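# heads up, no residue letters with this:
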């Protein structure tokens, strides 16, 4: 939604890795003209160290033959595996890549080998992201983002400078797609959730499994919901689709621009609750900095703390402006070591500036602090450090020479490495979100501003520079750009058992979304289990739900194990 940091020259999006994959002759060219080609997994250290078998493939189909997706299948020895069922992991994003890269496969080998899961595990890379072919990128967008975050500019100036670069990248990529002359060419909507769901069904249809289980996380839940919906149209697929696990669900009717303010407001409310518990525990704990305790407990609420720190930023900026302090000498200017500088870039990514930048430089402003506030909610272990970092920021009012702010620097390092992670493709994100979601009307924005006046400036700017309103998206869909793609609407497929997991501190897909989705299934007669956990976004990966419960879910939904109804679902499928 809108223009984001990581967004001054006009550029054309580049496509790389378009050559045909090397490997044995293609197989499984079934009725959908699917092509499965074997590929090298790239694993070295794990050869002979595990009894888990790994099979790596390239997938493509005749409808979109230029898109080639890497697939990896993990299997256990026959005595530990029924060899007839598969669990498909659908990553979040949209835009997350390198799912089947060797380093990532080593993580999955550890997890899968130690888990009781008996079904095969299938991991794949979505179209248009690092690791897939073609992979597309625009170094100029990353560069302008790196530049602007180090400058003392406001949120609107960030958007104003990033917007033309982002628009040029998206239009350039759209032109390249057209030049590729793809069958059934649909421009940027080739990255819609519907197309990605068809990829999953195509992969599964090319393999000989009798029972399919979908496991989506965040945006991946939307792909799972669409795939299960599409499977209803094909009897052979519907008969094999057995269950779905939706971790931190992203329903069809969410994600519109005007909802952004509600998510920000929800983030502040989550901090309010977490901060109250933190300060209570802080005052009881021994060994804490007495000045930190005194400072934090002097505020009656997180809102008052938040307002005080933002006022401190304003005061520092005003004072330094009056004195003519250079931005590089500002107390709000931070240097953070760039860990990507020491990594070896893939051939496709060598032009990305994140691999050649020695340090991240960052000027702390109100809008960037708000982004950091939102970011730390992803990981509960960062909350305490964030509140201590707010204390450090406030102290900069009276410190004339910037100290080594341990907590601020640590959080900024995590934030910046996440924001500029080469595994993420911002353009695949925009292509998907802008295709899937309806445009916010002026009336929508006005209502959101009325309800959340604190975020009015942000909403106004985001609407003004909304890349989703660009002509290349309006031309993509043969519908009114103010309405959602008709193919991404309910009803959902309620004919299969559905497990929904939701964290109480989720800032991205809040618990209300999960509860609303569960109610929709229940009211439609669906078999749905909703488990509310602690933690934030991504319940399973954050450890708030035991992975071992997935085998219990798979066995139950396949009918190979009768669940003990005396044990609560939380215990059966989450281990608590």
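Yep, it's here. This structure is a prediction, so every number in the text was calculated from the model and none was measured. Residues are numbered from 1 along each chain as shown.

# make it CA atoms for all contacts and neighbour counts henceforth
OK.

# Mind listing residues that contact the strand ranked longest in the chain?
In the chain, taking DSSP state E as the definition, the longest strand is strand 53-61. Here strand 53-61 makes contact (C-alpha atoms under 8 Å, 6 or more residues apart in numbering) with 21, 32-41, 66-77, 202-203.

# buried residues in that strand?
Residues of strand 53-61 classed as buried by neighbour count (16 or more other C-alpha atoms under 10 Å): 54, 56, 57, 58, 59, 60, 61.

# mind listing which of the contacts of strand 53-61 are in helices?
Mapping these onto helices (DSSP state H) picks out 202, 203.

# Show the buried residues in the contacts of strand 53-61.
34-39, 41, 66-76, 202-203.

# Determine the number of other residues adjacent to residue 104.
Residue 104 has 11 neighbours, counted by other C-alpha atoms under 10 Å.

# my guess is it is in a helix, correct?
Yes: Residue 104 forms part of a helix when assessed by DSSP: H, G, I helix; E, B strand; the rest coil.

# hang on, the earlier thing: can you put the buried residues of strand 53-61 in TSV and add distance to residue 264?
As requested, those are exported to TSV (distance: C-alpha to C-alpha, whole Å):
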residue	distance to residue 264
54	42
56	41
57	41
58	40
59	39
60	39
61	41
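
# if we take these, which one ends up nearest to residue 568?
residue 54 (34.9 Å; C-alpha to C-alpha).

# Could you check how far that closest one is from residue 91?
According to C-alpha to C-alpha, to the nearest Å, residue 54 stands 19 Å off from residue 91.

# same thing with residue 546?
On the measure of C-alpha to C-alpha, residue 546 and residue 91 end up 18 Å apart.

# which residue sits closest to residue 262, ignoring its sequence neighbours?
residue 452 (7.3 Å; C-alpha to C-alpha, 6 or more residues apart in numbering).

# Spit out the contact partners of that neighbour.
With C-alpha under 8 Å, 6+ apart, residue 452 has these contacts: 261, 262, 265.

# ok, structure two:
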């Protein structure tokens, strides 16, 4: 077995022949990766778990640059399979620990009878330290919600500037927070815990992290599940607008094909774009009081509505509500839309935004500098919306210049070629990682099975029992095509 160490003369020849590969796979294990046990912050009921921190270098090329303490949860199985299932969450910037209770209840427990389940808070997230959370975003959530569409991106840029300056004063190296180091952390943590081989389930950005591990550390991987696939060659910032329009078209067509939805909400497509234009001309003002907050006055512009609907397309329960919410807004009713939209904006503020933009500015910003003229020509109604999100073409360059995490080499955006058995799962309503992304990734994976769940949005395993059944069958026998007949019997979307 190839141990990830630069000290052994045993691999001198391999270093000479594969110098670049070894740069990618350098890690510190053994004496330099120390484990300290800790209380479990999110142990699912009726499970036996161990938790703690694995201490690893912040910069694998410069051990003197300090340490990161990676928090893990190890759920012990009653089974005897030696290869655990490792859960990689998305974002980038989400916390595996925070998402564990729901994820375990929804699908991870389906694997727990045979093998251990490992959850790792990626560097900069969750209980791992140092933390790259931007508490400034949570402190000013009320200001974010009350910002007009003209103020929104600039306010977020101001908040992120304050966050970056605070974190920089702590001596953090933003250029060390990227997918390659995330992959090294996961590998070294698992080796330190005594595992020699494992299975991955990566969701959203977690699928990109899993693909990075497939590229850099294939020798440790028995199988990989990619849920809501985010391939490194995708241009996600520009694609997001096209992908959002695609998902909206799926929604409009499904409502038109549903007798109940079409009777209650006829001409949903035309109604949505009419409301979008109308709210941009004359936004609605609605009073809303979040829990533990002051009374807020939220401006619902068409741009904010579009942003909210985009986010609602992630979740099945929210998708079912979209036609009703659009029609309510067309009649000036805001009682349902405002709380759902505010919840979305609050969830974004709870990401580790420092980790998020450290990764994205290094791995996505260069690819995002495409000409937006083609996009606007295809979808003219998006011309004004481009200035609304902080990741838009106006403010993203300022944000990434501020963050000081320069674009990485081209390898970070190249397709991953791998022979590791891989299951790819996509939701037809997904507005951010569409089924096309799974097909894009599968083109260079020699042992891949790809399935589209027709009535699901983002994070398929969390939403669809059929997908869980397919995944369980795949993990049992990764070299055999899993039984996917349940997809054909999926019930149509039931709109409210």
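Good, I have the coordinates. Because the structure is predicted, anything quoted here is derived from the model rather than measured.

# TM-score for these two?
Once superposed, the chains reach a TM-score of 0.81 (TM-score structural alignment, normalised by the length of structure 2), with 453 aligned residues with a C-alpha RMSD of 3.1 Å.

# Show me the subset of the contacts of residue 452 of structure 1 that structure 2 keeps too.
For those, no contact is reproduced in structure 2 when applying both residues aligned by TM-score structural alignment, their matches' C-alpha atoms under 8 Å.

# So which of those residues belong to helices?
Filtering the contacts of residue 452 of structure 1 for helices - DSSP H - leaves 261, 262, 265.

# Let's have those in JSON lines, adding distance to residue 225 of structure 1.
Converted to JSON lines, these look like this (distance: C-alpha to C-alpha, whole Å):
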{"residue": "261", "distance to residue 225 of structure 1": "26"}
{"residue": "262", "distance to residue 225 of structure 1": "24"}
{"residue": "265", "distance to residue 225 of structure 1": "27"}
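
# any idea which of the residues you listed has the most stuff around it?
residue 261 (21 neighbours).

# Spatially nearest residue to the residue most central in space within structure 1 (excluding sequence neighbours)?
Taking C-alpha atoms, centre = their mean, the centroid of structure 1 lies closest to residue 93, which sits 3.1 Å from it. Distances taken as C-alpha to C-alpha, 6+ apart place residue 219 nearest to residue 93 of structure 1, at 5.5 Å, with adjacent residues excluded.

# quick one: contacts for that neighbour?
91, 92, 93, 94, 249, 250.

# Map it across to structure 2 for me.
Applying TM-score structural alignment, one finds that residue 219 of structure 1 aligns to residue 205 in structure 2.

# same check, this time on residue 510 of structure 1
Under TM-score structural alignment, residue 510 of structure 1 pairs with residue 434 in structure 2.

# just checking, that match touches residue 426?
Yes: Residue 434 of structure 2 lies in contact with residue 426 (C-alpha atoms under 8 Å); the separation is 6.6 Å.

# more crowded one of these two?
residue 426 (29 against 26).

# Now do the contacts for residue 62 of structure 1.
32, 33, 34, 35, 183.

# Throw those into TSV and include distance to residue 471 of structure 1, thanks.
Formatted as TSV, the contacts of residue 62 of structure 1 follow (distance: C-alpha to C-alpha, whole Å):
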residue	distance to residue 471 of structure 1
32	33
33	33
34	33
35	34
183	22
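
# ok, which pair from those residues is furthest apart?
Going by C-alpha to C-alpha, the pair spanning the contacts of residue 62 of structure 1 furthest: 35 and 183, at 15.5 Å.

# before we move on, back to that, so residue 546 and residue 91 of structure 1 - more neighbours on which side?
residue 91 (22 against 18).

# residue in structure 2 matching the more buried one?
By TM-score structural alignment, residue 91 of structure 1 lines up with residue 89.

# Can you give me the distance of that match to residue 278 of structure 2?
38 Å.

# And residue 128 of structure 2, by the same measure?
45 Å.

# Which one of these two is surrounded by more residues?
residue 128 (23 against 15).

# Can you verify my assumption that the more buried one contacts residue 67?
No: counting by C-alpha under 8 Å, residue 67 is not a contact partner of residue 128 of structure 2; they are 10.9 Å apart.

# Can you give me the buried ones in the helix or strand containing residue 157 of structure 2?
For residue 157 of structure 2, the enclosing helix or strand under DSSP states H and E is helix 152-169. By 16+ other C-alpha under 10 Å, the buried positions in helix 152-169 of structure 2 come out as 152-157, 159-164, 167.

# do the same with stretch 205-224 of structure 2
If you call a residue buried by 16+ other C-alpha under 10 Å, then stretch 205-224 of structure 2 has these buried ones: 205-218, 220-224.

# before we move on, the earlier item: report the contact partners of the match of residue 91 of structure 1.
95, 96, 202, 203, 204, 205, 206.

# tell me the contacts of the fifth one?
For residue 204 of structure 2, the contacting residues are 89, 90, 91, 226, 227, 228, 229, 230, 433, 458, 459, by C-alpha under 8 Å, 6+ apart.

# Can you tell me which of those residues is nearest residue 263 of structure 2?
Distances from residue 263 of structure 2 to the contacts of residue 204 of structure 2, taken by C-alpha to C-alpha, are shortest for residue 458, at 27.3 Å.
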